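In: Quick check, what structure comes out for this input:
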Amino acid sequence: MIKNYIKSALRNLKRNYVFTGINTLGLSIALAASFIIILFVINELSYNNCHKNRKSVYRVLNYYNTFDRTLTGTPFVLASTLKEEFPQVEHAINTKSIQEFTILHKGENIVVNDAVSSSSEIFDIFTLPLINGTNTKTLLDDKNSICISRSLASKLFSRTDAIGKEITASINKEEHVLTVTAVFEDIPQNSTFRAECLINKSFTITYVNKLFETTNAETNWDHNSWHTWLRLIPGSNPSLIDSQFTMLERKHMGENPLFHYSLQNLSDVYLGSEKVMNNSIQGNWNSIKIFSAIALLIVLVAMINYIILSTAVSSGRSKEIGIRKTFGAKNNQIKYQLLTESIVLTIIVLPLAIAFMILGLPYAEELFQTNLPVIGANIIVYILFYFILTVLIGIISGLYTSVGLSKLTILNVLKGQNMTGKKKNFVRSALIIFQLVIFCFFVACALVIRGQYQYSLEKNPGFHNKNTLLIDIKNSENYTPFLNETQANTNVIMASGAYSGLPTYSFGAMMIPHHQDQEKKVEVEGMMIDFNFLQTMGIPLVDGRYFSTDYGSDVKNSCILNETAVKALGIKDPIGKKIGEQTIIGVVNDFYLHSFRSDIPPLKIQLTEKYLRQIAVYYKEGSAKDLIPQLEKSWKKIAPEQAFFYTTVEEIIEDMYSSEKSRFNTVTIFAFFTMLIASFGLFGLTLFIAQSRTKEIGIKKVLGCSDTIIIFSFLRMNILYVVIASVISIPITFYAMTEWLSDYSIRTEIHWWIFALSFLIAGIVVTATVFIHSYRVTRLDPVKSLRYE
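Out: A predicted model of the protein is given here:
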């Protein structure tokens, strides 16, 4: 029976080749787009699945009570303490990334970006399969041991047989000779834990001691510089450990501890860390929801096309169904036959859709601004999802038509009462309008997102956002000589340094007592700068003065506030007032320290001599082409071993709003696909309607009806559809975009012309699509039209 259904389905698809061709093209585009999105979603949801013990592995999070913020940093001593005092903890480790790790190989310095310090127990926490190596229990016990990835081993030794080989490495500017004890498989891309090599944990203890000028980093509960990972004994209750943390904190940090610890399962690290600061690799549930919704809408448009075209050609199927019923066919047999036809069509489309997906992947990666790898471990999941989605589309698309046609009786067929009439036309009209609503929604959303993106780029943030370079200074010893060279350049108007230039992603805050109520604490962000930095960035004074070399006390005993800080702290006549040991010498105009997504924070600015990591260069307009090579030459003269790296303020701002640009591109592309697929349906529908009205059009032409009136008869209903769809899309778009814009402290407006433009675009596309075929119909010879059967 199934074999006959398939044969019959293939014959009917061949017979109705226009219907088949239009649906094949529309479905293949829709499936290709949805397949790319499914690839993205599956990859996002599969993070950390590569670690076999993920359900029992937890990261310790650190809630900073004073600032109401959750951090990933924890003290080094926490891991060993938890293992000693918590019987549920089977393994506990510290991990910390090495900031500066290079390997000297054949006279070249190879920079290793993902170098991690830890202990041998890391192999009990994360799944790191060994290619070559000894017992994992002792791999990192020796201070000079190192475990490297397959890729790094191939780069250094041209093979994975690297055990026992020595590596000369610079670790935080200190040279060490390390011995390879193991080579592990490259960690999959869908892992939040990344490492090209693993070294002994003692290196980071030495580094933190030197950084904070202490000797007790190994036992200090205040230095939150490490990540703590636990593996619990099977069957342990993690919530019980969470409740025990309070006693541990009081025992080791006093009755009023600054921090509160909690556990986060490894499976939740990627998609459950939106409110966790300093989390390097993380996803976003909103992106998954948005892209999934877009995929669903595109698939819906393709399914609607199938239904619309199926109802259009249903009149030609009624006689066939009547004959089959005359020979004894039952309703269910007719229904299954038509469903099989729909499923067969989608399965035929499947290879074409996959081919389109493969061709479109490079463009999709650029669009989403992320890699979309085909991960080997997910292959079966991809195939299942793609096949299930394809069959599901076939079933849903064919269900409406198959149920309607299978209910036709022989008597109704003989009377000509097939699937026509007001009910059929109403359903068809509603489906067309639904397609157009989706398109108008996409277009209007794209316009709003683009408007916010442009507004963010053009809005004055309160400092120089043009003609300004930011140059990285990795070694503080190079700061002063390079700054002097830069200031001497004739193309430079002014230059100065800071810990981080503007705008910045970095965050550092402190709690300062309110001036009127000492019991009340105000969170104030800190900014560390050099002399003349505020002038270089063009930040104007409101009151007082800038930092000056004429005042020796400015280095340690002076600070400048922004207007928001003065208001938040309740300070009247701030100049000369004290904040702790520092005197307020000036108040600057408010400026956006971060992006426009957040409000301007209360800000305390102070001088620093030690933490100057960037130099801001304000240069003469149009001189960048000459200036940059000159600065690079100066840099190589001062620091020949370090690469010259710079960026512009414009580039940083563009990067800050890259997600808006990505969303605009994404929504625009999918709006195009939506209208393209819908246009195929409208074109096919116009074709079938024109065929059914051939005699009518011939008679009208014989009676003197003009071509314009005939074309208008095709267009007027479709224009009405556009009007209705545009009106329906307005409140939906307005609500969605108002919600989206609420994340910005300053935002663009949703102008009326956005909806007018979306209506105009939809109207032009629909009119052009319908006009093409309706015009061809008017050119037919009336005599041939009257003879048409």
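In: hey, let's count contacts and neighbours off CA atoms from now on
Out: Will do.
In: Distance-wise, check Tyr64 relative to Met277.
Out: 11 Å (CA to CA, to the nearest Å).
In: I have a second one here; can you model it like the first so I can compare?
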Amino acid sequence: MSSLQNIAMIKNYLITSLRNLRRNWNFTVINITGLTLGLSCCLLIFFTVRFELNFDKHHSDGERIYRFLNRNKQQGEKGYNVGAPLPVLAALRNDFPEIKNNVTCTYSSKEALVTTGIGEKRKKFIDPMNSVSFIDPEYFNIFTYKWLKGSPTTSLANPGSVVLSINQAKKYFGDEDPIGKMIRVSNKMDFVVTGIIDNPPATTSFPFTVMLSFSSLKEYGANTNWDDWQSTYGGGQVYMKLPESITQKQMENQLSNFAKKYRDAKAVAENDWILQPLDDIHFSPYTQNYAGRTISKGMIWSMILVGSFILITACVNFVNLATAQALRRAREVGVRKVLGSTRGQLLRQYFSETGIITLLSVILALIIAQIALPYVSQILNVKSQGVIFITDPIIMGFLLMLSVLTTILSGFYPALIVSGYQPILALKGKVGKAGNQQSNLRRGLIVLQFTISQVILIGTIIAYSQMKYFRTIDLGFMRDEIVNMQVPEQKDGKLENLKTKLQEISGVKSISFSAFTPMSRSNWQTGFTYENNKEMLDFEIVMRPADTSYINTYGLTLLAGRNYLPADTMREYVVNEAFVKKLGFKNPQDAIGKRLTIGGSDVKLPIVGVVKNFNTYSLHREIIPCVLTTFRKNYGTLGIKMAANATPQKLAQIEKAWTETFPDFMFKYTYFDQTLNSFYEKEQQLFSLFRILTGIAIFIGCLGLYGVVAFMAESRTKEMGIRKAIGASALNIFGLFSGDFIKLVIIALLLASPIAWYTMNDWLKDYTYRIQISWWIFALAGVMAVVIALITISFQSAKAALMNPVKALRSE
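Out: Sure, this is the predicted structure:
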């Protein structure tokens, strides 16, 4: 066959396909709409999954980089502590010379005030948590950065030096050359800019943009203890890059002996030091990172499956409608075969129709995905450029694969069935057996669609219930009407002066200075000795240094004893119920008077009170032993309990009092309840995504259902006329149509329920505090599915039920 004949044949296929699609425009619109939505969802999910899977991939030798972790053997996978005792760094460099230049400690700060210039040119900036960190030169032997100015070996070698990202340098100094310029951090210490690096990518777990020399940490005055092997701070983490000759397992075996050298026997028995691969940091649900975002690989697979399911439901629509139209096109097939068309030619004809629909759907999907991308990026906190580049070979490859897969899934079976009709039977209209088989297939595919939709719907309802549980569970403290702000310094008289000014503001009920709020991302864990024991007990405690107003301000409940007395240092302790239980006491009162030695201290101090348990970590973790005590130099957080009817003007008065006390700093506040909600930002984001996907899946399923019902109503016109002629009421006809499909929806619910229960029950295992999956969730999903199906088919069913039987019979 010549090339001209091939071109003519292709042209003929296209013209015929376009005519068929135009003739059945209603079904064409339904197919294009369903496929467009399915493909756009797949494209957005692909874009999101690609973003998540690229985290920390830009570091060369990333497969040999590890984070040093402490694991509590009793708590298992939920007992990880990312903070490392500060003496670990020097000990690792001394005991393992093979990694001496490839082990480092990063020590990040909370929100930090950075000032530049002097006098009238002085500018203030508040940089977010973990953007400012203390870094030593060895850090750059492990992690890959592009240097624009300065040197990775010398820029941070001396105290008082700082390396900035290019965006941070422009933020501070505009278009001026930043090298040699001075910045002041938290009004504590000056740093000279000695290097500029490229901006860290969005896919990094290390969002450091202000890198201070690690050798400045002591002078800066961070709350550190370089000889304490028990206390840890989550922002102080140790990383290492292993030589190719040493595996992770071999290094962990050596760390076992390393721990025995520096820790007491009980600590070694209860805890071990392990390594976490860099590739695992972004995907571990049990450890945090500096970027403050993780996602489990299970959730990524869930997103991929949901996207696949939505595409399948769209393809099912196509198959359903194509097989429904097969009987109508049987005579067309018979005529074509009589005139000499082969089965291969018919297959190509139907595939060309599918291909045209798919191509139009891909173009529309690309447009919709581009429009929706900024909103999806905002929902999922995905930092993107806001553009899906069709020139990106990976994007193009994915679109091509998706187009081919969709064409095959949607067109193969209908093309195979229609092209297989015998010409004589087709011309005589005797394809009833095949029609019955196709009818059963359509019913099965409708069940498949609604099974998928109801699995997603049930999962969304359960996720909503869990999110509501987060917002309403008793955490052991008050969360409403509390305003928090960071305290920049604790100089003599400053805190007292601020407190006096705040107490003069009407609407301020209580004021407390503390190191942390009751539930906080920043935590201080340490060991302790009890009574006359010289060895640390076999469990760690979390510290909550705070003044005497802490219990009242945050609404903690005192169960036994009294509050501790005012002091600047540790003098007395108040513990929680979990601590009392760990000591073996059944009655909180029995713990009163017992004496503890915290961390590396030699002073035994008494327990004077016991408070009701409250959550110190998020609800992913159980409540652990907690100790409250005074410790002024650690007070970095101010909590203000406001009256319920406090007006915004009160915040302006608070800002005035704060600014008068700390004129060199910037005022910034947060509401405590909003901070708590941010603990579950990841869950809220995914819930929002799945809520949208649920709506799309149901809508696509309803589109297909509407199309099938429309075809059935058209094809059963004569039957409906006869039924009405012999006395069937409109309600009988409506029930006849509706009943068949409601049965299919109920079957889908029965299939979806165990799948959804198993999937969501496994998801809930990540939470120590979780809801119980109740029967009403499945009942609600079933009722919603039935109502949605009834609404979908009601128009066509009512139309068939109300038709004039005379016209129906005459039309036949």
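In: shared neighbours, Tyr64 and Met277 of the first structure?
Out: 70-71 (CA atoms under 8 Å, 6 or more residues apart in numbering).
In: quick one: the strand or helix carrying Gln378 of the second structure to the first structure mean distance?
Out: Using DSSP states H and E, Gln378 of the second structure maps to helix 343-380. Compared with the first structure after fitting, helix 343-380 of the second structure has a mean deviation of 2.4 Å; criterion: mean CA distance after the TM-score superposition for the first structure.
In: what comes up buried for that helix?
Out: Buried residues in helix 343-380 of the second structure, defined by neighbour count with 16 or more other CA atoms under 10 Å: 343, 345-359, 361-362, 364-366, 368-370, 373-374, 376-377, 379-380.
In: matching residues in the first structure for the helix or strand just after that helix?
Out: Reading on from helix 343-380 of the second structure to the C-terminus, the next helix or strand found by DSSP H and E is helix 393-419. Aligned by TM-score structural alignment, helix 393-419 of the second structure falls on residues 380-406 of the first structure.
In: How far off centre is that stretch?
Out: Centroid displacement of stretch 380-406 of the first structure relative to its chain, using CA atoms, centre = their mean, to the nearest Å, is 30 Å.
In: List the buried residues of it.
Out: 382, 386, 389-391, 393-399, 401-403, 405-406.
In: To what extent does that stretch diverge from the second structure after superposition?
Out: Taken against the second structure, stretch 380-406 of the first structure registers an average deviation of 2.2 Å after superposition, with mean CA distance after the TM-score superposition for the first structure.
In: Now do the contacts for Ser34 of the first structure.
Out: The contact partners of Ser34 of the first structure, by CA under 8 Å, 6+ apart, come to 295-296, 298-299.
In: can you pick the most crowded of these?
Out: Using other CA atoms under 10 Å as the neighbour criterion, Ile298 leads those with 29 neighbours.
In: Correct me if wrong: that residue contacts Thr674.
Out: Yes. With contact defined as CA atoms under 8 Å, Ile298 of the first structure reaches Thr674; the gap is 6.0 Å.
In: Report how many residues lie close to the closest residue to Thr409 of the first structure other than its chain neighbours.
Out: The shortest distance from Thr409 of the first structure to any non-neighbouring residue, by CA to CA, 6 or more residues apart in numbering, is to Gly322 (7.1 Å). Gly322 of the first structure has 22 neighbours, counted by other CA under 10 Å.
In: which position in the second structure aligns with Gly322 of the first structure?
Out: Using TM-score structural alignment, Gly322 of the first structure pairs with Gly334 in the second structure.
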